[in-house]
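[1] sequence? don't have it. structure:
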C-alpha cells in the first residue's frame, strides 16, 4: 500500500529506508522506559542508538487500526516531498511490527512548548531574539510547504509541541501525520476537521474547507505564545485569559500589550519590535482566511524584523535607535507600522463568531 501511494505521488520508494524489527529492538533496548523521550495521543517516541552510533527517534503508534495506518502512510508520503533544513528528517520506517514505526533524525533539545510553557524543567529562558529567530525559521518552513514543495502541503497541526529545537536551538518542524498534499489544480480541500484546540482556524472549523490560510492562523497563535509565554488555551487562570487570541487582542485594543508580554523579555530596545510581531500575529488571526497574509508574506515580515534587530544593535553601539522601521533593498527606510493593519473591519473575533466559537472553547472542545 505504501509503495502504491508513493508511486501515485511520484516519490521513489528508495527514499525510505526499511529498518528491521531486530535493529530497532536493539537500538531502544526493547523499547525500555528509559528510552522514552515523548508521549502524545498518537503514541510514544523513543530514542534509539544503532550499532554504528547513529541516534534516532522512533515514533511508535498506540493503536492498530486503519486510521493509524493511514496516518503512517500519509506522513511517509508527505515527508518524501520535503527537503528543508528546518523540517525533521524522516530516515525510514519498519514494516515488520504490529504497529507502524517511523524513524526520524533525533532532535536533542525537545519541543518549543517545553521552553515556553514548562517553567519547572530547568531549561534555559529563551530571549526575544531567539524566539524571533525560531518564529522566522518556522514561518519559512510553512511558506516552503505552501509555495515551494514539489506538491503544495498544508501541515494542519502547527503548534509549539510540533516545533522541535536542536542543539543550536534551531527550529525543526515535525509531525506531518495530519498533513494534506494539495493537487496543483486545487486551492482548498473539503475534509473532516482535524487539529488542536486553540490552534484551529475558526473558518475551517465552521466550513470544513481546509486552505493554506488555516496554517497561517495556527502560526499566529504560536507567535502569540512566543510573545506572551501563555498557552493557546488555558483553563487555569481568569476567564478573560482563557483564550490567548482574545486575551492579546483585547490588550492591544486597550493599548496595554506590554502588560501581557512575558515578564523579563521586553527591553527598551526590543519592545517596539515585539509590538510589530504582535500586530503581525493579529493579521494571521483574522476570521476570514482571505484577509490573512500568506505565509510567504509572514516569513518576509519576520525576516525584516530580524534584520531590524541587527541594525538596531549596530546603532545602539553609537547611542542611536531605529525601531519601527527597516531597511529596504535599495537602502531606504520604510515604516513597518503600515505593513499589516490590525484594526478596522478585520478584528480577529467579531460578535457573530464569538457565538459560534466561545461555547466550543468553554466546553474544552
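    Okay, I see it. None of these values were measured; they are calculated from a predicted model. Numbering: from 1, shown residues only.
[2] can we go C-alpha only for contacts and neighbour counts from here?
    Will do.
[3] And the longest helix belonging to the chain, what's buried?
    Ranked by residue count, the top helix of the chain under DSSP state H comes out as helix 295-316. For helix 295-316, burial by neighbour count (16 or more other C-alpha atoms under 10 Å) applies to 295-299, 301-306, 308-309, 311-312.
[4] And stretch 271-281, by the same measure?
    Buried residues in stretch 271-281 (16+ other C-alpha under 10 Å): 271, 272, 273, 274, 275, 276, 277, 278, 279, 280, 281.
[5] Would you point out which residue is most central in the chain?
    residue 158 (3.6 Å; C-alpha atoms, centre = their mean).
[6] circling back: elements contacting the longest helix of the chain?
    Applying 3 or more C-alpha pairs under 8 Å, 6 or more residues apart in numbering; DSSP states H and E, we find helix 295-316 packed against helix 128-147, helix 271-284, strand 325-327.
[7] quick one: the second one to helix 128-147, angle?
    Which is helix 271-284. Here helix 271-284 runs at an angle of 30 degrees relative to helix 128-147 (axes from the mean of the first three to the mean of the last three C-alpha atoms, to 10 degrees).
[8] mind checking how far helix 271-284 is from the chain centre?
    17 Å (C-alpha atoms, centre = their mean, to the nearest Å).
[9] Then the first one?
    Remark: helix 128-147 is offset 8 Å from the chain centroid, using C-alpha atoms, centre = their mean.
[10] List the buried residues for that helix?
    Residues of helix 128-147 classed as buried: 128, 131-147 (neighbour count, 16+ other C-alpha under 10 Å).
[11] At which residues are the strands of this protein located?
    Ranges of strands in the chain, per DSSP state E, are 17-18, 36-40, 43-49, 55-61, 90-94, 101-105, 153-154, 163-165, 171-173, 180-181, 188-190, 209-211, 325-327, 333-335.
[12] wait, which of those strands is closest to residue 232?
    Judged by C-alpha to C-alpha, the one of the strands of the chain that comes nearest to residue 232 is strand 163-165, at 14.6 Å.
[13] could you say what helices and strands that closest one packs with?
    Applying 3+ C-alpha pairs under 8 Å, 6+ apart, we find strand 163-165 packed against helix 112-117, strand 171-173.
[14] Mind doing that once more with 6 Å?
    strand 171-173 (3 or more C-alpha pairs under 6 Å, 6 or more residues apart in numbering; DSSP states H and E).
[15] ok, and what's touching the strand it packs on?
    The set of residues external to strand 171-173 that reach it, using C-alpha atoms under 6 Å, 6 or more residues apart in numbering, is 86, 87, 88, 134, 163, 164, 165.
[16] okay, now the one to match up with it:
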C-alpha cells in the first residue's frame, strides 16, 4: 500500500454509536468476515452499514488496514463504496454505503418471502455489472486486485437492482512482478478455481472462474451447490450445465421464472461465456474485459475461443470438491441460515 493516500473519512466512535443506537441488536443486519455488520443512520440522514472488527475474527488489524487502503483507492459504480473508518481505542470499524436490496443470493434463491422478482433484462444487467466491476479490479484500477471470494452472497443490490461487489477482506494485491500469488486458501468451495482449490495458485483467472459460476446461478436461479444429507449426495450446477450442453439441451438451464419471457440468445451467450470462464485450464479463461465485451454484444463468443478453450466436458466439479464436501456443506448451511433469517449481508459468511 506504499504511496496510496487514504481518501476516506474518519468517524468517531460516538458518531457510530449514535448512528447504530449503540450497536442495538435490532440494527444488526449480518455477520461478515470481520464480525457483525450493523445498519446505521448518520446525523445528516445518510444510511450506512458498519462493519465491526470482531476480537475473535480470523482477520486482524493488518487485514483491516489493508482493506481500508484497498477500498479507499477504488471508485467504481459496481463496487461497494467505503465512506470511511473508525479507529478508536480497541474499536476498529469500516463504514460503507448501505444497499437496500440485500445480496444477489437472497434475491435469487433465498427464502421465498425474501426473493425478488428479477426479470431477464435485470439479470443480464446484474451479470454485466459484476463483470464490469471485476474488469476494473483486474485491469483498470491503480492496483491490480484479485478478490478471491466472488460468489452470489458477495454481490449486493442497490435500490435500482444494480450490483456492487462486496467483501475485500480476502482480496490480495497482485504485485506487478508476480504472475501468481501462492497463498492460503481463502475462498468458498464450489466457487473456487481448480488450481486455487488444489494448489493455492492464485491469479485473476481464479476470479474469472468464480464469475462463471455466478453467471450460471443468475441464468438458472439455482444455487451452485446443493446437498442432500439423507442421500449424502451433492449437486453442482456446473456439472448439470455440462451435461445439458452435451445433450444439446442448454435452454433447460434457464430459470422457469423467466424462461417464458427470456431472450434465449442472450441467455445462451451468458451460459457459453460462463462455461468458458470455468475452463479448468486457467490460461484458457478469458479476461473480464473481454467477457464484458461479449455480454454487451460488442464481441462474439468465438472471439474468446482459443485452442485450449474447449468446454471442459470431462471436468467433474463434484469430484474436485468431494474431498471437502463436509466443509462446504457446513459453509452452505451457514449461508442458508443467514438467508433464512433475512439478514442483509455485507460480507462473506465464511
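    Happy to help now that I have it. Source: prediction; values computed, not measured.
[17] Mind checking the TM-score on these two?
    The TM-score (TM-score structural alignment, normalised by the length of structure 2) is 0.86; 328 aligned residues with a C-alpha RMSD of 2.6 Å.
[18] circling back: closest to residue 264 of structure 1 out of the helices and strands packed on helix 295-316 of structure 1?
    For these, proximity to residue 264 of structure 1 was assessed by C-alpha to C-alpha; helix 128-147 is nearest, at 9.7 Å.
[19] which stretch among the strands of structure 1 comes nearest residue 115 of structure 1?
    Distance to residue 115 of structure 1, taken as C-alpha to C-alpha, is lowest for strand 163-165 among the strands of structure 1, at 9.4 Å.
[20] Mean distance between the closest one and structure 2 after superposition?
    Once fitted to structure 2, strand 163-165 of structure 1 is off its aligned match by 0.9 Å on average (mean C-alpha distance after the TM-score superposition for structure 1).
[21] Just give me the match in structure 2 for residue 139 of structure 1.
    Using TM-score structural alignment, the partner of residue 139 of structure 1 in structure 2 is residue 131.
[22] gap between its match and residue 96 of structure 2?
    21 Å (C-alpha to C-alpha, to the nearest Å).
[23] Please apply the same query to residue 17 of structure 2.
    In terms of C-alpha to C-alpha, residue 17 of structure 2 sits 15 Å off from residue 96 of structure 2.
[24] Among these two, which residue is more densely surrounded?
    When residue 17 of structure 2 and residue 96 are compared for neighbours, residue 96 comes out ahead with 20 against 14, by other C-alpha atoms under 10 Å.
[25] what's the nearest residue to the more buried one if we skip its chain neighbours?
    Closest residue in space to residue 96 of structure 2, ignoring its immediate chain neighbours: residue 82 at 4.5 Å, by C-alpha to C-alpha, 6 or more residues apart in numbering.
[26] count of residues packed around that neighbour?
    Residue 82 of structure 2 is flanked by 24 other residues according to other C-alpha under 10 Å.
[27] got it, and residue 338 of structure 2?
    Neighbours of residue 338 of structure 2 under the rule other C-alpha under 10 Å: 19.
[28] Is it in a helix, a strand, or coil?
    Following DSSP: H, G, I helix; E, B strand; the rest coil, residue 338 of structure 2 is assigned to helix.
[29] which residue sits closest to it in space, ignoring its chain neighbours?
    In space, residue 338 of structure 2 is closest to residue 30, 7.5 Å off (C-alpha to C-alpha, 6+ apart).
[30] quick one: what's aligned to the one you found in structure 1?
    Using TM-score structural alignment, the partner of residue 30 of structure 2 in structure 1 is residue 38.
[31] Its match and residue 57 touch, don't they?
    No: if you go by C-alpha atoms under 6 Å, residue 38 of structure 1 and residue 57 don't touch, sitting 9.7 Å apart.
[32] Nearest to residue 358 of structure 1, out of the strands of structure 1?
    Nearest of those to residue 358 of structure 1, taken as C-alpha to C-alpha: strand 209-211 at 20.2 Å.
[33] That closest one vs structure 2, average distance?
    So strand 209-211 of structure 1 averages 0.8 Å relative to structure 2 (mean C-alpha distance after the TM-score superposition for structure 1).
[34] That strand corresponds to what range in structure 2?
    Using TM-score structural alignment, the residues of structure 2 aligned to strand 209-211 of structure 1 are 201-203.
[35] Please enumerate residues in contact with the matching stretch?
    Contacts to stretch 201-203 of structure 2, defined as C-alpha under 6 Å, 6+ apart, come from residues 180, 181, 182, 195, 196.
[36] And the last one, how far from residue 309 of structure 2?
    Okay, so that is residue 196 of structure 2. 19 Å.
[37] How about the fourth one?
    Computed with C-alpha to C-alpha, the distance linking residue 195 of structure 2 and residue 309 of structure 2 is 16 Å.
[38] so what corresponds to residue 314 of structure 2 in structure 1?
    For residue 314 of structure 2, the aligned position in structure 1 is residue 350, judged by TM-score structural alignment.
[39] what about its match, neighbour count?
    Number of residues near residue 350 of structure 1 (other C-alpha under 10 Å) recorded here: 12.
[40] higher neighbour count, residue 38 and residue 57 of structure 1?
    Neighbours per residue (other C-alpha under 10 Å) separate residue 38 of structure 1 from residue 57, with residue 57 holding more: 24 against 14.
[41] just checking, the more buried one touches residue 104?
    Yes: if you go by C-alpha under 6 Å, residue 57 of structure 1 and residue 104 touch, sitting 5.1 Å apart.
[42] if we can go back for a sec, so can I have CSV of the helices and strands packed on helix 295-316 of structure 1 showing distance to residue 211 of structure 1?
    Formatted as CSV, those follow (distance: least, C-alpha to C-alpha, whole Å):
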stretch, distance to residue 211 of structure 1
helix 128-147, 10
helix 271-284, 13
strand 325-327, 31
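[43] out of the ones you listed, nearest to residue 238 of structure 1?
    Between residue 238 of structure 1 and these, the shortest separation by C-alpha to C-alpha is 21.6 Å, and it involves helix 271-284.
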